[in-house]
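Peer 1: next input, structure requested:
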Amino acid sequence: MIQAFGLTSNTRRDLPPAVDDLSLEARAGRVTALLGAPGSGKTTALRLMLELQQGRGITYFRGRPLHRIAHPSLEVGVLLGDVPGHPDRTVRGHLRMLCAAAGVPVRRADEVLEAVGLVSLRDERLGTLSRGMDRRLGLACALLPDPHTLLLDEPADGLSSRECQWLHGMLRAHAAQGGTVLLTTADPKEAVRAADRVVTLDKGRFVADQDVHDFARTRLRPRVAVRTPHAARLAALIAKEARTAQRSVEVVREEGNRLSVYGSTCADVGETAFRHGVLVHQLADEVGDMGPEAACPSETEQGPAEAQPRAAAPESAETDVPHDVELSVGTSERERRVKGSAPSAEALRSVDPLSPLPPPISVRSAPSPLRPLRYELRRAAGVGTGFLTAAAVLVASALTAVFLARVGHTPQPRLLAAWPRELPLPPAALGAGLLGSLAFGDEFRHPALAADRGTVPRRLGLLAAKLVVSAATALLLAFLTVGCDVEVLYLVYGRELAEVPADWPALSASWIGLVVGCAWAGVLAAGIFRSTTAGLAALVAVPVVVVPLVQKVFEGASVRAAAGFPVRLREVFLLQWPFGGERYLEVAARVIVQPVGSAMTLSLTALLCAYLLTSLRGRVR
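Peer 2: Coordinates of the predicted model:
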């Protein structure tokens, strides 16, 4: 059950609010349609309910506001706009990634694919889906965690008539199981076909809340649709004959050469056109929309005998204002009460009775994925960008190593790492930094995780998962790069250039620290600045800007400055290092005191502090 009270969006400049003091209720076991013309505030109302937009008001989902629900995605399924996902990700891969985020079993992805009829397209890329298939995928994403409540914005947009019938059946089946469904639409006929109850909006304000049968009787009436190049002349002839015969007929000019004739029949309109020689291109019976004001006419503007839809024939004079709507003209929306939709006592206690305005709505970031490590693994492996980047790094490293060996005058450690002195970083470090930057850059560019809940969350759980996955990827890339370079050098130049250096433990630690540090720098910088480009820029700034500063501060501090550091540390703290632990500590110290190691350590510390400050600032808001 959804109960919304006093929803009001913030005004911009001198424009009126898109939603003004709106209160409504959508009951469990029913499909409720929020009807309004484009620009009437339907989407804004949903965003206010979901706390995605600032304003005022409060919305209860089964008695609790959304920010009081621990895992909103398990309670409310949402479809707003197109499905935001990476265009190269497959349909099935996208849903499996969201399964990890929602904490549901991975088999649920196949179940919803079968439910929405996308089994045959499960290997299609998101960027190749048509509008109708995208709406089906959006519905699958909303149904994935099996929520109690569905909030769908224009779910039938882009669907054929047959697909719309299928959609209506799915929504009614969800409601029949005790769920709540609230959808928006701009088509009154669509609302009649899909919903059990219709709430009408006009320019952001409430108009009526009606049972679908009462809505159809007061809002929709049969009409004759006519298309003719002589629309003005035919309209005048029909009106003249209606006055002569004392019949209640209304003729409305539509766009182009179209007429809508209320209170007449196709036979009468066709005979009139034939007698006067008027060419007719179309003549058909349709169901016409009488406009939002026809759904709930005001008795203060008309007499009781005239309280009927415009253009009504005398035989339909029994049409009146629906009895289930009590609307006081000129009063505040909060003073209006629809029979059967009064708020519960718990809901009323939650709203301050002394406050003249409803409480403000604070936009909150999305919650972290329930299974962050599994989510990050599926996100990284679901797109071919990482594999292409790794392949490009291996090829570039091998070619660079062969070229450096041919030129000569390159130390063997730099030769194996394909790291010319003229370049700030080797290809493997740049590739690891790019993959790390994509870990957050893709999240902000294609926010599959936070599609319905605002920006991508900067939570420590998600950050830890991204750091672990990026470190593992960088470690694998570092080993593959050195192995590939050694093999290529052996094939081209023989065993002499492919020999393993004597001090390989220290060199390996430095190499792994460099590549993993670059990956982490990319992750943190992209998470702070919300851009892959910013992550790469921060990575390149380490050797270009930070290293010279560190060298100036320490004025050429060498590795020998750390010699004996573990021994002195053991003497100070009286520690006994098991299994020769001082050697590993000495290796780590050697890595850190190098100019590049010191600059990387300093940069990572600064980026981590900035990330934590940004995260805390977001929580304070």
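Peer 1: C-alpha from now on. contacts and neighbour counts both.
Peer 2: Fine.
Peer 1: leaving out sequence neighbours, find the closest residue to Pro505.
Peer 2: Computed as C-alpha to C-alpha, 6 or more residues apart in numbering, the closest residue to Pro505 that is not its neighbour in sequence is Val587, at 7.9 Å.
Peer 1: just the strands in the chain please.
Peer 2: All strands of the chain, identified by DSSP state E, fall at 2-9, 22-26, 31-35, 55-61, 76-79, 149-153, 180-185, 197-202, 205-211, 220-227, 250-253, 258-262, 282-289, 360-361.
Peer 1: Pro566 contacts Glu582, correct?
Peer 2: Yes - Pro566 lies in contact with Glu582 (C-alpha atoms under 8 Å); the separation is 5.2 Å.
Peer 1: any idea which residue sits dead centre in this protein?
Peer 2: Nearest residue to the geometric centre of the chain (C-alpha atoms, centre = their mean): Ala451, 1.4 Å.
Peer 1: contact partners for the closest residue to it other than its chain neighbours?
Peer 2: Closest residue to Ala451 apart from its sequence neighbours, by C-alpha to C-alpha, 6+ apart: Pro84 at 6.3 Å. By C-alpha atoms under 8 Å, 6 or more residues apart in numbering, the residues touching Pro84 are 446-448, 451.
Peer 1: one more, for comparison:
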Amino acid sequence: MIQAIGLTSNPRKELPPAIDDVSFEAHSGRVTALLGAPGAGKSTALRLMLELQQGRGIAYFRGRPLHRIAHPSREVGVLLGDVPGHPARTVRGYLRMLCAAAGLPTRRADEVLEVVGLVSLCEARLGTLSRGMDRRLGLACALLSDPHTLVLDEPADGLAVREGRWLHGIMRAHAEQGGTVLFSTGDPKEAARTADRVLTLEQGRLIADQEVADFSRTRLRPRVAVRTPYAARLEALLTKEARTARRSVEIVSEGGNRLSVYGSTCAEVGEAAFRHGILVHQLADEVGDMGPVPTMPPMAVEDDQEWADGADPEEVRWFEAHRTAAEVPRTSAFAAPTVTEPRAPAFVHGSAEGDAEPGAVRTTLATDADADPSDPAPLPSAPPSEAHSSEVDSAPLSPVHSSDADSAPSPPAHPSEVDADPASLSPDRASGTGPTSPPLPALPPPITVRSAPSPLRPLRYELRRAGGVGTTYVTAAAVLVTSALMAVILARIGHTPQPRLLAAWPRELPLPPAALGAGLLGAIAFGDEFRHPALAADRGTVPRRLGLLVAKLLVAAATALLLAVLAVGCDLEVLYLVYGPELISVPADWLPLGASWVGLVVGCAWAGVLAAGVFRSTSAGLAAVVAVPLLVVPLVQKVLEGSSVRSAIGFPMRLRELVMVQWPFGGERYLEAVARAVVQPVGGALLLSLTALLGAYVLTNLRARVRG
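Peer 2: Next up, the predicted model:
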């Protein structure tokens, strides 16, 4: 279960906090709705619960706050807004990247894709997905780690009717298996149809915490409750008068001798009954419930023209193949026996069979006109052919009837599926699991055995992150082409030392193309985590896990090393093709030069990674890389200049004397090369920058843990 205690957001400029001292509970095995108008604080409350926003208060997930859970993605599945993935990443690649971060086998991605119906779009780019497909992918991400709790922010916002029903069915199925579901919505009808408990937020405060039956009866549409032994006659008269006056009135037979009149008043109903001499036993203003969700008959998606014309073709094909699973998952236990809810205001036409107009919505109502007014309405048991029925037709205010998808014809309700009183429902019916409830959509298979924690988990994630989009490959190709062209131009101009010629590093540039490219790739490694926070629910807004940092440093170093070797190789090959073999001779001091070159490129990559992690921006990471030769190097040169500076001649011999052992394979030469690279102004400045950035990263990490 979820226990939220005292959630309070930080005050805004001259404005009260978005939410103030909000506390509630969401129990396991139930669907809980967080209801509120736009700006009421629903999203803020969810983000505070998930520790994605600074504020006061705490939320416990089965007795533990999120920052105390070793693997938060296994406990909480989150859907907040659109899927935070790189637009160029594929659907399957994105899920497999998350599988690597969570330590799940890659086949888990295919399992959830099958459940949400995205198998045919597994190679589609995230940036090309429609709203409905993006929502399904977000739900797949939430279900990926088989979490106990689902936290969904406006999951059905902007979805078509059928998509919303399917999504609500997934939520109900998860709760039926013992999970906890908390979702936010701004639609009271959606909350009443889907949830078991409704929490109402208004201006940042919790104003109501109700069971769904109480919420439905107290906070939804007002109605006039009428009880008369001549219910069918009164219904026909009220319908006729509404049609004549062209007023939007909806009349629902509650079974037996009871009527619910929506869109009218007690005075109007009482006057109509008096004029026609109809005896009325009860006439009262009430706030009625909404009735059951109108079920859709099995039909092709193409019949729903309004939806099919505006939907993505892949969505249409998916619903054509899964239309039986798109039905509403359950009938509300608190609902009235039968009711239709046209989206637009509608006229309710008479019950006479000849009054029905073409294209109007019809719902067959089971009644018992002979029942005693003082007795509760019995449970109908006659088959539909023997039950007395009345036709209720709905039409919009204009003479032309609406063709909205919500007004599609509904099949007659079988009397055995109609309950006059919510109290008469059995427990399994009330929970939506009885034999008369439509089958719930299938969930991904549970994860019974989880792999042990592995230090390679972040490394696998980083490899999939870096290789899943074309940015790495495009940047590397641009670096190699630029380096080769610059080497040719420098050779043409002349007066460039051979080491700089092979690195394509003119004196006018602060860094060679390979070093700039490595720094850019390093900055992207952390910059993407903030621009596309795929791990936000698992690691917070600042992904500062030590394993993730080490993985990014290793991958950045390997990428930079490969880029350094390829850049020099391409420069050599192009110089040989253009000018012949005279420019490609190997320098005598190639070892220290090679060490300096590799150290420069890898150091720039690491500086980009650390700076982007500290400043939360790719551009800030690249700026830190460029600042090393422009700002730090002149500062280091100024500190080291003077007569007191001495050379490191004889360093290997003195090192051998200190260790008093023979270095294997001439190891002192390599150490000398590294030492020479470090004592160079650029090498020293880069080492100084890396030390400062690492210290800043550790400091911000400690601050984040203290706040948690």
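Peer 1: what's the counterpart of the residue nearest to Pro505 of structure 1 in structure 2?
Peer 2: Under the alignment (TM-score structural alignment), Val587 of structure 1 pairs with Ala673 in structure 2.
Peer 1: am I right that that match is in contact with Asp589?
Peer 2: No - with contact defined as C-alpha under 8 Å, Ala673 of structure 2 does not count as touching Asp589 (9.4 Å).
Peer 1: more neighbours: these two, which one.
Peer 2: Counted by other C-alpha atoms under 10 Å, Ala673 of structure 2 and Asp589 do not tie: Ala673 has more neighbours, with 19 against 10.
Peer 1: contact partners of stretch 374-393 of structure 1?
Peer 2: Residues contacting stretch 374-393 of structure 1 (C-alpha under 8 Å, 6+ apart): 86, 88-90, 93-94, 96-101, 369, 427-428, 431, 435, 439, 465-466, 469, 477, 481.
Peer 1: which of those residues fall in helices?
Peer 2: 93-94, 96-101, 427-428, 431, 435, 439, 465-466, 469, 477, 481 (DSSP state H).
Peer 1: coming back round to it: still contacting in structure 2, which of the contacts of Pro84 of structure 1?
Peer 2: With both residues aligned by TM-score structural alignment, their matches' C-alpha atoms under 8 Å, the contacts of these that structure 2 also has are 446-448.
Peer 1: just the closest of those residues to Pro543 of structure 1, please.
Peer 2: His446 (30.3 Å; C-alpha to C-alpha).
Peer 1: which residue, other than its chain neighbours, is closest to the closest one?
Peer 2: Closest to His446 of structure 1 by C-alpha to C-alpha, 6+ apart is Gly85, at 5.0 Å.
Peer 1: the one you found: neighbour count?
Peer 2: 21.
Peer 1: OK, contacts around it?
Peer 2: 94, 126, 446-448.
Peer 1: with Leu98 of structure 2 instead?
Peer 2: Contacts of Leu98 of structure 2 (C-alpha under 8 Å, 6+ apart): 141, 461, 534-535.
Peer 1: now, the residues you listed that are in helices?
Peer 2: 141, 461.
Peer 1: next, format the contacts of Leu98 of structure 2 as JSON lines and append distance to Glu25 of structure 2 and neighbour count.
Peer 2: Formatted as JSON lines, those follow (distance: C-alpha to C-alpha, whole Å; neighbours: other C-alpha atoms under 10 Å):
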{"residue": "Cys141", "distance to Glu25 of structure 2": "24", "neighbour count": "24"}
{"residue": "Tyr461", "distance to Glu25 of structure 2": "34", "neighbour count": "22"}
{"residue": "Ala534", "distance to Glu25 of structure 2": "27", "neighbour count": "20"}
{"residue": "Leu535", "distance to Glu25 of structure 2": "26", "neighbour count": "19"}
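Peer 1: format the contacts of Leu98 of structure 2 as CSV; extra columns: distance to Asp21 of structure 2.
Peer 2: Below are those laid out as CSV (distance: C-alpha to C-alpha, whole Å):
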residue, distance to Asp21 of structure 2
Cys141, 30
Tyr461, 38
Ala534, 29
Leu535, 28
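Peer 1: and the furthest pair within the contacts of Leu98 of structure 2?
Peer 2: Cys141 and Tyr461 (15.0 Å).
Peer 1: and Arg705 of structure 2, how many neighbours does it have?
Peer 2: Arg705 of structure 2, neighbours per other C-alpha under 10 Å, totals 11.
Peer 1: residues contacting Arg223 of structure 1?
Peer 2: Arg223 of structure 1 touches 260-265, 285-288, counting by C-alpha under 8 Å, 6+ apart.
Peer 1: again, 10 Å this time
Peer 2: Residues in contact with Arg223 of structure 1 (C-alpha atoms under 10 Å, 6 or more residues apart in numbering) are 250-251, 259-266, 284-289.
Peer 1: and what of Val269 of structure 2?
Peer 2: So Val269 of structure 2 contacts 224-226, 234, 237-238, 261, 280, 283 (C-alpha under 10 Å, 6+ apart).
Peer 1: these into CSV, with extra columns for distance to His174 of structure 2, neighbour count and secondary structure?
Peer 2: Below are the contacts of Val269 of structure 2 laid out as CSV (distance: C-alpha to C-alpha, whole Å; neighbours: other C-alpha atoms under 10 Å; DSSP: H, G, I helix; E, B strand; the rest coil):
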residue, distance to His174 of structure 2, neighbour count, secondary structure
Val224, 37, 24, strand
Ala225, 37, 22, strand
Val226, 39, 23, strand
Leu234, 45, 22, helix
Leu237, 46, 19, helix
Leu238, 44, 23, helix
Val261, 36, 25, strand
Val280, 46, 18, coil
Leu283, 42, 18, strand
